[in-house]
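Enquirer: how would this look folded up:
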Amino acid sequence: MHSDPSPVRPVGRGAKVRAAVHAATLAELLDKGYAALTVENVAQRAGVHKTTVYRRWKDRESLLTDALAEHMAMDIPVPDTGGIETDLRALARSLVQSFTSPTGQAVLAAMFTGAAHLPEIAAARRHVFDDRLARAEPVVTRAVERGELAGDTDPAELFKTLVAPIYLRLLMTADPVDETTADQAVRVTLAAARAGALRRARDGDPASG
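Expert: A predicted model of the protein is given here:
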């Protein structure tokens, strides 16, 4: 029996192929950066033919966008610890852990520097934020039901307040980002929420206009 001389080994179809290609895309991004990312290298690393990749993604930009969105959505779990402070702490610490990992750093570099000019990447950033907001909203809903937060607390404003100091350090100041950063973000966010600064805008409310 002759062995297959091809370096490409089939990995299956459907979801399995998609997962393999996504993983290969992130690995290539980590190893070589956005500028050197190619569909051919991704396909070889994933163990599929490049025609298989092109059947699902029209170019490297759409492939990268899909892989980034999937990675960012799946990498941050939705906590349910029974309390708003511990929920937010788990959420913020997960965010910090994700973005300070080697893969997280590569993802940030692609989304905010190397490929930041692409409309597809701008759309991916919006998709990632919307997805994270949708996943974090139950944290606020449960806190309201437990009486820990006011009923008009705006989940979007709370989430923005929570992540803002983390992103500031990651993208602007290059200050250290660790669990202390996450915990401080939680304290500030809860203080703002309990002071009524993160409520939903209503018709006629100055905050709405």
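
Enquirer: okay, CA-based contacts and neighbour counts for the rest of this
Expert: Noted.

Enquirer: Just give me the longest helix of this structure.
Expert: For the chain, the longest helix by residue count, based on DSSP state H, is helix 119-146.

Enquirer: helix or strand right after it?
Expert: Going down the chain from helix 119-146, the next helix or strand is helix 155-168, by DSSP states H and E.

Enquirer: before we move on, the earlier item: tell me the buried residues in the longest helix of the chain?
Expert: Residues of helix 119-146 classed as buried by neighbour count (16 or more other Cα atoms under 10 Å): 120-122, 124-125, 127-129, 131-133, 136-137, 139-144.

Enquirer: for stretch 170-185, same thing?
Expert: If you call a residue buried by 16+ other Cα under 10 Å, then stretch 170-185 has these buried ones: 170, 177, 179, 181-185.

Enquirer: and those as CSV, adding distance to Pro79 and secondary structure?
Expert: Shown next, in CSV, are the buried residues of stretch 170-185 (distance: Cα to Cα, whole Å; DSSP: H, G, I helix; E, B strand; the rest coil):
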residue, distance to Pro79, secondary structure
Leu170, 23, helix
Val177, 21, coil
Glu179, 16, helix
Thr181, 18, helix
Ala182, 15, helix
Asp183, 15, helix
Gln184, 18, helix
Ala185, 16, helix
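
Enquirer: Second input sequence below; structure requested for side-by-side comparison:
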Amino acid sequence: MEFSAADPGTVRPGGRTARVRAAVLRAAGDTLAERGFAHLDLADIARRAEVGRTTVYRRWGTVTGLVADLLADMAEQSLPRTETGSLLGDLKANARLVQRTLADPRQGALFKAVIAAATCESKTAAALHRFYDTRVKEWAPCVQQAVDRGEVPAGTDVHEVIRAVSAPLYYRLLTCGDGLDEAAADRAAEAAATAARAGVYVLG
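Expert: Have a look, this model is predicted:
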């Protein structure tokens, strides 16, 4: 769908509150990647982040609240869309961004953990949906520009085209974990672009 997220907190402005948030979110992301959602504990996160336990409980309250903030931070810091002037070029840029994120050992493991938690925890699911919605909306204008240029039919669901780009990459991440290379990213982009041009995503 998206996106590639920078490490949480790396480009946030200064100040003690920002530094505390960055440290806590980094610790939460590391724990998710290393041990999964089930082992996420606010007291342990406070220790790893080297901040007061009371601060963490007061600000985030629950593990799900912390994960929601982590995903919000990742969405905010994800790299912006690339505009190449062609639908295929834009979709390849998007796909390669997704591929690099999911192929990264830390980021791939983090997303696996959050997706697994989202299957049985409604607040985590809602936070994950907001993350993807943010990233899809960031890239959807690339498809709208292709509509405006006449590359794809009017009435194309621009959001569905973006979702179609990353879907095969997430499938690989969750089912086999291998083959997440640039070739796979390019194939996903080419398939989505071909389908979009053929009118597969036209609404109604």
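
Enquirer: Which stretches in the second structure count as helices?
Expert: Taking DSSP H to define them, one finds helices in the second structure at 16-35, 42-49, 53-60, 63-77, 87-103, 105-118, 122-149, 158-175, 182-197.

Enquirer: Also compute the angle for the last one relative to helix 87-103, please.
Expert: Right, the one you point to is helix 182-197 of the second structure. Relative orientation of helix 182-197 of the second structure and helix 87-103, computed by axes from the mean of the first three to the mean of the last three Cα atoms, to 10 degrees: 140 degrees.

Enquirer: With the second one instead?
Expert: Angle of helix 42-49 of the second structure versus helix 87-103, following the same axes, to 10 degrees, is 100 degrees.

Enquirer: Now do helix 42-49 of the second structure: which range of the first structure does it align onto?
Expert: Aligned by TM-score structural alignment, helix 42-49 of the second structure falls on residues 39-46 of the first structure.

Enquirer: Next, the buried residues of that stretch.
Expert: 39-40, 42-46.

Enquirer: Now that stretch on the second structure. Mean distance?
Expert: For stretch 39-46 of the first structure, the mean distance from the matching residues in the second structure following superposition reads 1.9 Å, by mean Cα distance after the TM-score superposition for the first structure.

Enquirer: what does that stretch contact?
Expert: The contact list for stretch 39-46 of the first structure (Cα atoms under 8 Å, 6 or more residues apart in numbering) reads 7-8, 11, 20-21, 23-25, 28, 49-50, 53, 59-60.

Enquirer: If we use 7 Å, what do you get?
Expert: Here stretch 39-46 of the first structure makes contact (Cα atoms under 7 Å, 6 or more residues apart in numbering) with 8, 20-21, 24-25, 28, 49-50, 53, 60.

Enquirer: what's the answer for stretch 189-200 of the second structure, then?
Expert: Looking at what lies outside stretch 189-200 of the second structure - Cα under 7 Å, 6+ apart - the contacts are 87-88, 91-92, 95, 151-153, 161, 164-165.

Enquirer: which residues of the first structure does that stretch align to?
Expert: Aligned by TM-score structural alignment, stretch 189-200 of the second structure falls on residues 186-197 of the first structure.

Enquirer: will you turn the contacts of stretch 39-46 of the first structure into a markdown table that also has neighbour count?
Expert: Shown next, in a markdown table, are the contacts of stretch 39-46 of the first structure (neighbours: other Cα atoms under 10 Å):
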| residue | neighbour count |
| --- | --- |
| Val8 | 14 |
| Ala20 | 18 |
| Val21 | 26 |
| Ala24 | 21 |
| Thr25 | 27 |
| Glu28 | 20 |
| His49 | 17 |
| Lys50 | 15 |
| Val53 | 21 |
| Arg60 | 18 |
